[in-house]
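1. Return a 3D structure for these sequence lines:
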Amino acid sequence: MSPLLERHGIKALDRLLPALALGASLVLPAALHAQEAPHHGGKVTINIHADAPNFDPLASTEFAVHSRLGLALSRLIEWSTGPEVGYGEFIPKPGLAKSWEISPDGLTYTFHLRDDAVWQDVVPVSGRRFVAADVVATYEAIREGGVQRGLLSAVDRIAAPDDHTVVITLKRPNVVLLQNLAHQNMWILPQETFNGGYDRNTTVIGTGPFVLESDEPGVATRYVRNPAYYGRSAAGEQLPYLDEVEILPLKDLNARIMAFRAGQIDIWFGPLNLTQMEGIKQAVPDLQDIQTIAGNQTELYLNPSFEPFADIRVRQAINLAIDRLALGEVVRGGGAIGAPVGPALTTQTLPEKERIALYGTPDHEKAKRLLAEAGYADGLSFEFTVLNYGEEFVREAEWIQQDLAEIGVTAQIRLVDTASGQALASEGNFQALFLIMSPFAEADEYFTTHYLPGGNRNYTKVDDPKLTAMIEAQQAAVDPAERVAQIHEIQRYIAANVANPLPVWAAVLLHPAHARVKGWHPMMTQGFPSLPEVSVTD
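-> Okay, the predicted model is just below:
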């Protein structure tokens, strides 16, 4: 039993939800309403607890940007959604590509594009047809400088032999290319934005289900139905069903809860703990109560440019100081312990016993010995930059601060807003940094973003040739079982030889929605992919 759990009077981890890590959603009985045939019309309101600083999908990975873009933009490959699809389960379905073929050697992907997709009627694109040149322009811009460029690192050439065909040739086989093209940041844009036709920071033009009508920071982002959207339901009905969607940027948690209880928010998005959920259920007894293990996890980055953190013994000592199981129970009320690949990816993450052995077994005496061996027997002090994602996240940081104090390490918390924190991370301008990682749906994305040179989340500049070779080898592993074995071995190597960033915790994620909302299925990707098939009963 963890001493910190005993300190808080907790006898067992009976509120941890390991079954949810399977990737499926747990829908509690209150959510099991009679199915009604969807119909067109109506409006839903969603809360996203931050404004979008801009609308350029190549410049930022922020959830506040991409969650909004997903209503108006499309990808070449999309995520399947529905009650039969697990929260973290990626099943590719046609998006702007209606079909594709892969050559026997795995190096050439040929995509056949839809001929019924048109750009939204916004100047200067003005409703023209979507063509292959749009795909090529978008992907080449990403390769040149987009934050998503790591997803296309295996690509050698991109060509458009005609208006309805795109051919991607790889340098080496990459079994996750389709998933990379369906990534939450891989929106396709019109070629005009790359030759000065319009400013994508402020203007959104897509082929998606909704048209961005207005964005007022601090007030609302408003969308209207795209009448030219190509999407159809399984029954052949024109999508989307909704006429309007409104996103409210309510930053205060209590204000969000009050708005949801009052019916001013239909679909909840963002932090919410189980205690708060119980209070909402008392006020809204017929709500849809959907729970999953979060696709993201909290992570602690230790910058090796700060001398103590250049020594892996110091990083290992900090890892051993943190009582994650107690943190998860007391602060989060449930969830799963983190790993180099997050626990929502149950096949690819390390088995739970191994995750607990590596990250959930604090040993303060060993931590002190490692510090002494590294020359810090009297402890050390550092600035602990914490992104302000909300009350519970800050409490996680404070818990870590307390744990570190017990091994003689002083972490001086510096709380910053998320946009400033992301900038500090990208610049490497921090000593230690605590954040919530974006949800990833594939182990390869954890690896390429965190551990390859140039990766857009490689904030600590990891450059380990052996690790790079291991990552590239799993990309080419065709046999699924062999690839999973390689993915597990990579995580063991990271724990033993890199220890940066340190994974902490994946919380229980709650996705409540009011009973009037039908067809809502949250997925572990940004952009609300099930929203085109959502309808309302009034």
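
2. make it CA atoms for all contacts and neighbour counts henceforth
-> Noted.

3. List the buried residues for the lengthiest helix in the chain?
-> Criterion DSSP state H: the longest helix present in the chain is helix 480-497. The neighbour-count check on helix 480-497 (16 or more other Cα atoms under 10 Å) flags R483, V484, Q486, I487, H488, I490, Q491, R492, I494, A495 as buried.

4. go on, stretch 116-128?
-> For stretch 116-128, the buried set under the neighbour-count rule, 16+ other Cα under 10 Å, comprises A117, V118, W119, Q120, D121, V125, G127.

5. Could you also give me the structure for this second sequence? I'd like to compare it with the first:
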Amino acid sequence: MSKYWSQWHRSQLTRRRFLAAAGTAGAGAAALSLVGCGGDDDGKDDSGGSSGGSTDVPTKLEDLKKLSLEEMRTKFSGSRFKNLDGYKKGPEPGGTLRYWFVSLPDWDPTGANGGLMASYMFAHNQLIQIKVNDSLKNPNFMEFEPGLAKAMPEQPDNLTYIFKLNEGVKFQDVAPVNGREMTAEDIVYCSEAYRKSPAQGPTYEQVDKIQAIDKYTVKFTTTRPAAYFISSLATPFHWIFSKEQKESSDGLAKKPIGTGAFMLDSVQDNGGYKVKKNPSYFRKDPVTGKQLPYLDGIETTYITDPAQTLAAYRSKQFDHYYPDSKEKWLQVMETDPDSVTQVTTPPPSFQPYIAMHLTNDPLKDVRVRQALSLMIDRDSIIKNLHQGMAGYGYGQDWTFFDREWPWESNELGKYNKFDPKEAKTLLDAAGVKDLNLDFFMQAFAGANFEVWSAAAGMMNAQGVKTNIDAPQDVATQVSTFYGGKFKHLAGTGLLGPGMDPDTFSYHALHSKSVKNYYFVNDPKIDDLAVKQRETFDTKDRQGIVKQLMDYDLDQVTRLWLVTPYKINVRRPNFYNLIDTEAAWNPLGWGSLGVDLAYRRTT
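-> Have a look, this model is predicted:
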């Protein structure tokens, strides 16, 4: 057990003691233990800058330990990065960015793993994209910008989207495409392929026609109003690839070849990868006007031991690191106090929650689901597992409602609280006794596993027996949940992928949606889910989504837990490695922004 945790939380439960108290210490106890510290190199980088991008943040460890959630998210907000001295001085070309990440066994965005591609967008571009750079006014809100398009689309009516393309954009000079120009025909070809693809298909489900009007103009026509279309199209797995590569003998799987800033140089099986600068890249920095990319290359290393990953950052082998807890962040700041820290609002599309198979007894009965929700003490999970660095969970994007931070408990209905007495009353009314539930988990260790295990322990404490199955085989984890093979409960973490309210409304809940993994079948939900996706007026759509949200919470279609805040650290001489709400850079959807990343040496 880490000395920092025991010193800091002397009066509180440790993770292991908390989980033991919840009745789950026997389930994966080795996985629940905290890792120790890595190396202790405390050398400094040259460019200077304090841990929050401003001089008014504390740097002493004892002061950092005392910071509340509100202080953390204010003092370490990414909106402060534009005030860093190195950012004001501007970019320097050259250098290599190094961080932890694993390569893909398959690079085909149209295949079964297409959803994973959003975290590897170094070699491709798409029509429009998420804006990711240090100059953002507030990175906790998503902004979009043109990519291969010159501007955001013209919309003469609610069924038509016209994109004008940048001219002279070239594919990378790699066989079989060999550096030829990208045109509107490539957009049409890729979009037609994505219509039939599992990850991207939902974006195009209401698209009727995709036409190349001329060499640099593409027109999309929908059959019905699709308020979700633009934000869904910005999700970074709508890569533009070439017909030549897709129809070649190797196809798209072996190597990513696009119009992007970096070209794949080498890759290790079940390991990291290296990329090098694309000399014919078309984009220029919108702030400085300089040619991109700035970096010469990127090197990733895959390390399975979290302690070694932390040690690699502390020994200067990595330039970027994601601590998965406040405790690990404190370990970093003890030896590397000049690290630049960012605290980001949690992404609604990735949070630990519990799915339920609603067609199976006893979960058909809403009273049973409501009772289970009332058995979970979310405040204890936030305090003891996340050291206060988490909010209350629910699967809808709060930023759509013009708010920066996650939902408050009093906004999540009357069953998203801890009330074991009312839980017993509901079970008695349902005539349910000696409840025995199978609980499948999509992970066997890590932060999400700990949250699910705590929730299971809380149910056990109220007399509900949970039979935990947490397989280590990834194929089993995926097929059991997404194939609907779990019997009662399933601990999972992904909602989407996507960032439009439609992701969390229609796709998650409509009875005919292929992403309704919970078997929800409710006419009222279906009606509201369709209505919101066809409503363009933002305020009207907000009202419909909120109505759906309130009804869904009352029906308890899923057991919501907590949504952890995101912490990242980087070397003080690296810039434009900012996280936004749904796009983390470089290890996530924000990878599309690595063309803007740079390192300063002075």
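
6. if we can go back for a sec, for the buried residues of helix 480-497 of the first structure, work out which two are farthest apart.
-> When the buried residues of helix 480-497 of the first structure are compared pair by pair using Cα to Cα, the farthest-apart members prove to be R483 and A495, with a separation of 18.7 Å.

7. quick one: the next helix or strand after the longest helix of the first structure aligns where in the second structure?
-> Past helix 480-497 of the first structure, heading to the C-terminal end, the next element that is a helix or strand (DSSP states H and E) is strand 502-503. Residue correspondence for strand 502-503 of the first structure in the second structure, counting by TM-score structural alignment: residues 559-560.

8. on average, how far is that stretch from the matching bit in the first structure?
-> Mean deviation of stretch 559-560 of the second structure relative to the first structure after superposition (mean Cα distance after the TM-score superposition for the first structure): 2.6 Å.

9. Check what contacts that stretch and list those residues.
-> Among residues not part of stretch 559-560 of the second structure, those counted as contacts by Cα atoms under 8 Å, 6 or more residues apart in numbering are P352, Y353, I354, A355, M356, R369, L372, S373, Y392, G393, Y394, N416.

10. Could you check how far that stretch is from the centre of its chain?
-> Using Cα atoms, centre = their mean, to the nearest Å, the mean C-alpha position of stretch 559-560 of the second structure is found 18 Å from that of the whole chain.

11. Could you do stretch 11-20 of the second structure as well?
-> Centroid separation between stretch 11-20 of the second structure and its chain, computed with Cα atoms, centre = their mean, is 28 Å.

12. Pull out the buried positions in it.
-> For stretch 11-20 of the second structure, burial by neighbour count (16+ other Cα under 10 Å) applies to L13, T14, R15, R16, F18, L19, A20.

13. same deal with stretch 298-306 of the second structure?
-> If you call a residue buried by 16+ other Cα under 10 Å, then stretch 298-306 of the second structure has these buried ones: I298, E299, T300, T301, Y302, I303, P306.

14. Nearest to R314 of the second structure among those?
-> Lowest distance from R314 of the second structure to these (Cα to Cα) belongs to P306, with 12.6 Å.

15. In contact with the aligned residue in the first structure for the closest one, which residues are there?
-> Using TM-score structural alignment to pair residues, one finds that P306 of the second structure aligns to L253 in the first structure. L253 of the first structure makes contact with G390 under the criterion Cα under 8 Å, 6+ apart.

16. quick one, strands of the stretch 1-150 of the first structure?
-> Secondary structure of the stretch 1-150 of the first structure (DSSP state E, counting those that start in this stretch): strands located at 26-27, 43-47, 77-79, 92-94, 97-102, 108-113.

17. Ok, which of these comes nearest G390 of the first structure?
-> Between G390 of the first structure and those, the shortest gap by Cα to Cα is with strand 43-47, which sits at 14.5 Å.

18. what range in the second structure matches the closest one?
-> On the basis of TM-score structural alignment, strand 43-47 of the first structure is assigned to residues 96-100 in the second structure.

19. Next: stretch 134-145 of the first structure.
-> Counting by TM-score structural alignment, stretch 134-145 of the first structure sits on residues 186-197 of the second structure.

20. Give me the contacts around that stretch.
-> 110-112, 114, 200-205, 210-212, 218, 238-243.

21. Tell me which of the strands of the stretch 1-150 of the first structure sits most buried.
-> Between the strands of the stretch 1-150 of the first structure, the one whose residues have the most neighbours on average, counting mean count of other Cα atoms under 10 Å, is strand 77-79 (a mean of 23).

22. Aligned to Q475 of the first structure, what sits in the second structure?
-> Per TM-score structural alignment, Q475 of the first structure is aligned with R533.

23. Tell me the counterpart of K219 of the second structure in the first structure.
-> For K219 of the second structure, the aligned position in the first structure is occupied by V167, per TM-score structural alignment.

24. From A499 of the first structure, how far out is G408 of the first structure?
-> Taking Cα to Cα, to the nearest Å as the measure, G408 of the first structure falls 20 Å from A499 of the first structure.

25. So between these two, which is more surrounded?
-> Of the pair G408 of the first structure and A499, A499 is the one with more neighbours under other Cα atoms under 10 Å, namely 23 against 18.

26. Show me where the stretch 251-400 of the second structure has its helices.
-> With DSSP state H, counting those that start in this stretch as the criterion, the stretch 251-400 of the second structure has helices at 306-314, 326-335, 366-374, 378-385.

27. Out of these, which is closest to Y518 of the second structure?
-> Where these are weighed against each other on Cα to Cα, the nearest is helix 366-374, at 12.6 Å.

28. Tell me who's in contact with the residue lying closest to T14 of the second structure once chain neighbours are set aside.
-> With Cα to Cα, 6 or more residues apart in numbering as the criterion, T14 of the second structure has its nearest non-adjacent residue at 6.6 Å, and that residue is N384. Contacts of N384 of the second structure were listed using Cα under 8 Å, 6+ apart, and they are Q12, L13, T14, R15, F18.

29. which of those residues lies closest to E62 of the second structure?
-> E62 of the second structure lies nearest to Q12 out of the contacts of N384 of the second structure, by Cα to Cα, at 17.2 Å.

30. Enumerate every residue touching the match of K219 of the second structure.
-> Contacts of V167 of the first structure (Cα under 8 Å, 6+ apart): T108, Y109, T110, F111, I158, A159, A160, P161.
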